[in-house]
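Colleague: Provide a 3D model corresponding to the input given below.
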Amino acid sequence: MAIVQLRNDTEGRAYYRRKLAAGKTSMEAMRSLKRRLSNVVYQQMVKDARRMRTGPGGQAGATLQSSAAGSIPTASTSEKPLPGPAATHSRTPLLAAS
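Modeller: Take a look at the predicted model:
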């Protein structure tokens, strides 16, 4: 986003040039521009969240509490005994080719 701001005649480009004129290196000026852009994006996200009245999860009605009915469900199948050893089946002997 910062690179695109520098390509065109935008507020970002003017900000970058002001930082260069103030004695910043090109890397420092770029870092400042990126920070400024991230602040603008974050503030817009906060405004949108307030406008839409979203919860902490970013969706309307989201809460930090679980909506599960109970705590950890129990698995009753592990409490049952195993059916016992498997029955052995004798194999049919292979017939010799004649």
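
Colleague: When you work out contacts or count neighbours from here on, use the C-alpha atoms and nothing else.
Modeller: Noted.

Colleague: number of nearby residues for A29?
Modeller: 20 (other CA atoms under 10 Å).

Colleague: That one reaches K19, doesn't it?
Modeller: Yes: with contact defined as CA atoms under 8 Å, A29 counts as touching K19 (5.4 Å).

Colleague: M30 - how many residues pack around it?
Modeller: 22.

Colleague: gap between it and N8?
Modeller: Distance of M30 to N8, given as CA to CA, to the nearest Å: 15 Å.

Colleague: So T54, which state does it fall into?
Modeller: For T54, the assignment made with DSSP: H, G, I helix; E, B strand; the rest coil gives coil.

Colleague: which residue packs closest to it, ignoring adjacent ones?
Modeller: A60 (4.2 Å; CA to CA, 6 or more residues apart in numbering).

Colleague: Now do the contacts for the one you found.
Modeller: Contacts for A60 (CA atoms under 8 Å, 6 or more residues apart in numbering) come out as M52, R53, T54.

Colleague: and this one, so I can compare the two:
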Amino acid sequence: MDLHGIGPSSAARLLADTGDIHRFRDRDRFASWNGTAPLDASSGDQQRHRLSRAGNRKINRVLHIMAIVQLRNHTPVRVYYDSRRADGKTSMEALRALKRRLSNVVYARMLLDQRRHEWAGPGGQSGTTLDSSATGSNRHTDTSDKPHPRPDNQINAAPSPTS
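Modeller: Reported below is the predicted structural model:
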């Protein structure tokens, strides 16, 4: 949710649909899966690309919303979009290029978060283990942890078996 334009529901959608980010070999495979990888639609001398209609449409929508939110504000994404428009791209071509770029950003962030999670350990924090301190994983026994013998007067006060 630290990425500009990703809210709680979008982050949940990304995590739920993507699952393990390591299942994608690289960012190109991730872009192909989410439908932001451009498809060649050239004909003759005209070189052009179009947006793929394949892929996960829900994730594609998350990236679209992320792009629109960032375009509304003065962000580096807005500068990128404006430079694409200045290069002669149509607004839809510039938006397609922007969504692909955001797909790369999301992929890199998910990889980083996954590595952080794997490094952190099972408890979610670095240095944690699966051993519970409640089960006595600390094997050093201090003198105060040992049971105390009963006082002598309780030993003598015990009833005798003959009475």
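
Colleague: Overlay them and tell me the TM-score.
Modeller: After superposition, the two chains reach a TM-score (TM-score structural alignment, normalised by the length of the first structure) of 0.52; 55 aligned residues with a CA RMSD of 1.4 Å.

Colleague: which bit of the second structure covers the helix or strand M27 of the first structure falls within?
Modeller: Assessed by DSSP states H and E, M27 of the first structure sits inside helix 26-52. Using TM-score structural alignment, helix 26-52 of the first structure corresponds to residues 91-117 of the second structure.

Colleague: Average offset of that stretch relative to the first structure?
Modeller: Here the mean offset of stretch 91-117 of the second structure against the first structure after fitting is 0.7 Å, by mean CA distance after the TM-score superposition for the first structure.

Colleague: buried set for that stretch?
Modeller: 93-104, 106-107, 110 (16 or more other CA atoms under 10 Å).

Colleague: hmm, back to that, what helix or strand is the residue nearest to T54 of the first structure on?
Modeller: With DSSP H and E as the test, A60 of the first structure turns up in no helix or strand.

Colleague: which non-adjacent residue is nearest the counterpart of A2 of the first structure in the second structure?
Modeller: In the second structure, the position corresponding to A2 of the first structure is occupied by A67, as judged by TM-score structural alignment. Once flanking residues are discounted, A67 of the second structure sits nearest to K99: 6.4 Å by CA to CA, 6+ apart.

Colleague: got a list of what R84 of the second structure touches?
Modeller: A94.

Colleague: sec struct for it, please.
Modeller: Secondary structure for R84 of the second structure, judged by three-state DSSP, is helix.

Colleague: Look up how far A67 of the second structure lies from it.
Modeller: Distance of R84 of the second structure to A67 of the second structure, computed by CA to CA: 14 Å.

Colleague: Contact partners for M45 of the first structure?
Modeller: Shown in contact with M45 of the first structure (CA under 8 Å, 6+ apart): no residues.

Colleague: ok, which stretches of the second structure are strands?
Modeller: 39-40, 49-50 (DSSP state E).

Colleague: residue ranges for the helices of the second structure, please.
Modeller: Remark: helices assigned in the second structure by DSSP state H are 8-18, 27-34, 57-72, 76-86, 91-120, 152-156.

Colleague: could those helices be laid out in CSV, adding distance to H49 of the second structure?
Modeller: Listed next are the helices of the second structure as CSV, based on distance: least, CA to CA, whole Å:
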stretch, distance to H49 of the second structure
helix 8-18, 26
helix 27-34, 14
helix 57-72, 17
helix 76-86, 14
helix 91-120, 8
helix 152-156, 93
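
Colleague: Which of those sits closest to R50 of the second structure?
Modeller: When the helices of the second structure are compared by CA to CA, helix 91-120 sits nearest R50 of the second structure, at 7.7 Å.
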